[in-house]
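J.: whatever this is, show me its structure:
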Amino acid sequence: MTEFGGPEALHLLDVPEVHAGEGEVRLAVRAAAVNPTDTYARNGTYAQHPTAPQGMPWIPGMDVAGVVDEVGPGTQTPLQVGDRVMAVVVPSGAHGGYREQIALPAASVVPVPAGASDAEAASLPMNGLTARLALDRMGLAAGQVLAVSGAAGAFGGYVVQLAKADGLVVVADAAEADRELVRSLGADVVLERGAGWGDAVLDRYPGGVDGLADGALLGADGARVVRDGGVVSTVRGYRGEDDALARGIRFEAVMVRDYAENTAALDTLRQQAERGEVTLRVADAVPAAEAATAHARLEAGGVRGRLVLVF
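T.: Predicted structure coming up:
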């Protein structure tokens, strides 16, 4: 976009060619996932953030899949020109995933899961790494109980699956229409989402659960289901309320940029996708020129899986 606004602010634009520098590879992008964070970049929510780049254009997008078409000089990587890959993108100004060509740190790029399409592969990196980071920061042990809000969403869904792979007991929320989906992801207990969810969790676990991955941004209402001394992983920088802090609850604000060059974590997600431990969920593949339509659909709500732009 060249100005902030609604979905209509997105339009096609020519940008200069980029080349892979030292430590980088360049991708010919075939698919880029659409995430809620992209809509916030587009509408100006992030414009005043201290790390926001100055000037236009801004190109959203944090997940891509495509083909390596250039390896930078001196870059130590097993990747070669022609490899099909997926990557996480930390966007900055014109450096975002919604573009046909992008140069990225080689550490942010791994092969696509065997048998996955470009659109499927593009749905994994950002949300999968965010979920992995959340669980790592929480540090729960096998057998402990994790509550997950927003379990039918991309972040929440990956938290459920990765938590089960880690040996945790998962209690999740879901609307009636999403219950079978959330059960299929492996949740041990699925309770109706909404105002009564917290009470239902506490009815099931009177002393509180060990941790909460708060994908639905419940804030204080979510933290109340956590036992004294437990832990909450949060997105969008929520740091906790006084009463929760007084109960010794630890809040872990999760920013995926902290894992953006964690090659081992991203490649483990690839392996887990190949083993079926995580599911690549694509709601629809949309031509890149129709990005505005994809943003409007996402903001309307109810999308399960990722909308993915294809080039």
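
J.: contacts, neighbours, all on C-alpha from now
T.: OK.

J.: now for residue 61, how many residues are close by?
T.: For residue 61, the neighbour count with other Cα atoms under 10 Å is 27.

J.: got a list of what it touches?
T.: Shown in contact with residue 61 (Cα atoms under 8 Å, 6 or more residues apart in numbering): 32, 33, 34, 35, 38, 89, 91, 96, 97, 98.

J.: surely the last one and residue 59 touch.
T.: Spelled out, it's residue 98. Yes - proximity of residue 98 to residue 59 meets the contact threshold set by Cα atoms under 8 Å, at 6.2 Å.

J.: those two - which one has more neighbours?
T.: Taking neighbours as other Cα under 10 Å, residue 98 and residue 59 compare with residue 98 leading, 29 against 22.

J.: quick check: closest non-adjacent residue to the more buried one.
T.: Using Cα to Cα, 6 or more residues apart in numbering and skipping residues adjacent in sequence, the residue nearest residue 98 is residue 61, 5.3 Å away.

J.: which SS class is the one you found?
T.: Under DSSP: H, G, I helix; E, B strand; the rest coil, the three-state class of residue 61 is coil.

J.: measure residue 51 to residue 288 for me?
T.: Computed with Cα to Cα, to the nearest Å, the distance linking residue 51 and residue 288 is 27 Å.

J.: between those two, point out the one with more neighbours.
T.: Neighbour totals were compared for residue 51 and residue 288, and residue 288 leads with 21 against 9 (other Cα under 10 Å).

J.: which one of the contacts of residue 61 sits closest to residue 235?
T.: residue 35 (13.5 Å; Cα to Cα).

J.: burial of the closest one, as a residue count?
T.: Counted with other Cα under 10 Å, residues neighbouring residue 35 total 23.

J.: surely it and residue 306 touch.
T.: Yes - using Cα under 8 Å, residue 35 is in contact with residue 306, at 7.4 Å.

J.: mind listing what the nearest residue to residue 143 once chain neighbours are set aside touches?
T.: In space, and not counting its chain neighbours, residue 143 is closest to residue 168: 4.9 Å by Cα to Cα, 6+ apart. Residues in contact with residue 168, defined by Cα under 8 Å, 6+ apart, are 140, 141, 142, 143, 144, 145, 146.

J.: and this one, so I can compare the two:
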Amino acid sequence: MRALVIDSFGGPEVLRIAEVPAPTPPGPGQVRVRVEAATVNPVDLATRSGALAAAGLMPARARTGLGWDVAGVVEETGPGVAEPRPGDRVIGLHDRLDVPLGTQAEQVVLDARALAPAPAGVPAAAAATLPLSGLTALQALDALGLSRGETLLVTGAAGAVGGHTVQLAVARGLRVVASARENDEALVRGLGAERFVPDTADRLGEAVRTLVPGGVAGAVDAAVLGATALDGVRSGGAFAALVAGGAPVPLRGTRVHQIWIRADGRALAALAALAEAGTLTPRVAATLPLAAARDAHERLAAGGVRGRLVLLPQKP
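T.: From the prediction side, this is the model:
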């Protein structure tokens, strides 16, 4: 079968499509999925460039697979798996870095507990955008523990993670202050943000405090602004950093949480239900064949992508 792999670290030129053996039959508690769609995420760029290896988060290997998100069809289940069943449409998250094959392949084997039923009526490409960004947003909000009616700052609110954070926060009854590019104001307000601060503001913290005297109760820093975003949080508030090394010093008694995303099938099922209900919006920036992975990496690295770039591994 075909799979996207790297044999060395570097720019998009190190990406290649390899012909590899199909995954071995799933073991106990595992499921083999025929991949219909797999998104390209910032973690894929960091893996490919070697940034994660340099940070000690993964070793350098002769071959490494790419891809975390997946939407597809169950082909085979291992011992002890009652659900899902062969033929079921699922979404899931591959949350390991050191793997020979990721989800950007024609097939992948995952733990059954990392999967959830795909949202009904949502195309595979759109469904594939939910796991990583949706779970990141959900786990960040859980860590903050804010109460209904409190205010939340979301940086990078027009991006995939930021947008899902806005929508999930609003669904919890939080009042959202969104920060994004000026031309994204209509987009983030459409997602439910009550107030808006352009990311070009000279002093983000002061701009936020002008809207919310004393500062917001918490922040989810999807744009990795660190201390700049923390300045808008009230003393004793809460802050969620989403990227390794992005957590600021917990000034003024702020509770700073470093979010390490993890697979969670039950939580993913809840996100799928929200997508079915229209509360959570899957956002596809573009779909590309697996062979166009280099283009996807270049576009994502250039910035300004709204939603996720989605690879379609199956041959037409």
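
J.: alignment lookup: the residue nearest to residue 143 of structure 1 to structure 2.
T.: Structural alignment (TM-score structural alignment) places residue 168 of structure 1 against residue 174 in structure 2.

J.: which stretches of the stretch 201-316 of structure 2 form helices?
T.: If DSSP state H, counting those that start in this stretch is used as the criterion, the helices of the stretch 201-316 of structure 2 fall at 204-211, 227-230, 265-277, 293-302.

J.: so which of the ones you listed is the most surrounded?
T.: Mean neighbours per residue, mean count of other Cα atoms under 10 Å, is largest over those for helix 227-230, with a mean of 22.

J.: returning to that earlier point: separation between the residue mapped onto the residue nearest to residue 98 of structure 1 from structure 2 and residue 45 of structure 2?
T.: Using TM-score structural alignment, the partner of residue 61 of structure 1 in structure 2 is residue 67. For residue 67 of structure 2, the distance to residue 45 of structure 2 (Cα to Cα) stands at 10 Å.

J.: same question, residue 234 of structure 2
T.: Taken as Cα to Cα, the span from residue 234 of structure 2 to residue 45 of structure 2 is 34 Å.

J.: next one: residue 214 of structure 2
T.: 38 Å.

J.: who has more neighbours out of those two?
T.: Applying other Cα under 10 Å to residue 214 of structure 2 and residue 45 shows that residue 45 carries more neighbours, namely 21 against 14.

J.: could you dump the contacts of residue 168 of structure 1 into TSV with distance to residue 126 of structure 1 added?
T.: TSV is the format used below for the contacts of residue 168 of structure 1 (distance: Cα to Cα, whole Å):
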residue	distance to residue 126 of structure 1
140	22
141	24
142	25
143	27
144	26
145	25
146	21
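
J.: going by neighbour count, which of those comes out on top?
T.: Going by other Cα under 10 Å, residue 146 tops the contacts of residue 168 of structure 1 with 28 neighbours.

J.: report the aligned residue range of structure 2 for the helix or strand harbouring that residue.
T.: Following DSSP states H and E, one finds residue 146 of structure 1 within strand 145-149. When structure 2 is aligned by TM-score structural alignment, the counterpart of strand 145-149 of structure 1 is residues 151-155.

J.: that stretch vs structure 1, mean deviation?
T.: Mean deviation of stretch 151-155 of structure 2 relative to structure 1 after superposition (mean Cα distance after the TM-score superposition for structure 1): 0.4 Å.

J.: residues making contact with that stretch?
T.: 162, 165-166, 169, 174-180, 199, 216-225, 229, 232-233.

J.: equivalent analysis for stretch 95-111 of structure 2, please.
T.: With Cα under 8 Å, 6+ apart as the test, stretch 95-111 of structure 2 has contacts from 1-5, 22-23, 26, 29-39, 47, 57-59, 63-70, 94, 261-263, 290, 311, 313-314.

J.: skipping its backbone neighbours, what lies nearest the residue nearest the centre of structure 1 in space?
T.: The centroid of structure 1 falls nearest to residue 127 when counting by Cα atoms, centre = their mean (1.8 Å). Distance criterion Cα to Cα, 6+ apart; nearest residue to residue 127 of structure 1, sequence neighbours excluded, is residue 155 at 5.1 Å.

J.: for residue 220 of structure 1, same thing?
T.: residue 241 is the one closest to residue 220 of structure 1 (Cα to Cα, 6+ apart), at 6.3 Å.

J.: kindly report the same for residue 215 of structure 2.
T.: residue 234 (4.3 Å).

J.: alignment lookup: that neighbour to structure 1.
T.: Per TM-score structural alignment, residue 234 of structure 2 is aligned with residue 227.

J.: quick one: residues contacting that match.
T.: For residue 227 of structure 1, the contact set (Cα under 8 Å, 6+ apart) comprises 207, 208, 209, 210, 211, 249.

J.: likewise residue 299 of structure 2?
T.: residue 305.

J.: same question, residue 163 of structure 2
T.: Contacts of residue 163 of structure 2 (Cα under 8 Å, 6+ apart): 156, 157, 188, 191.

J.: what does residue 217 of structure 2 give?
T.: Per Cα under 8 Å, 6+ apart, neighbours of residue 217 of structure 2: 146, 150, 151, 152, 233, 234, 237, 238.

J.: map it onto structure 1.
T.: Per TM-score structural alignment, residue 217 of structure 2 is aligned with residue 210.

J.: what's the distance between that match and residue 194 of structure 1?
T.: When Cα to Cα is applied, the distance between residue 210 of structure 1 and residue 194 of structure 1 equals 21 Å.

J.: what's the counterpart of residue 101 of structure 1 in structure 2?
T.: Per TM-score structural alignment, residue 101 of structure 1 is aligned with residue 107.

J.: swap that for residue 120 of structure 1, sorry
T.: Aligned by TM-score structural alignment, residue 120 of structure 1 pairs with residue 126 of structure 2.

J.: is that match located within a strand, as I assumed?
T.: No - under three-state DSSP, residue 126 of structure 2 sits outside any strand and is assigned helix.

J.: quick revisit: against residue 94 of structure 1, how distant is the residue nearest to residue 98 of structure 1?
T.: Distance check for residue 61 of structure 1 against residue 94 of structure 1: by Cα to Cα, it reads 10 Å.
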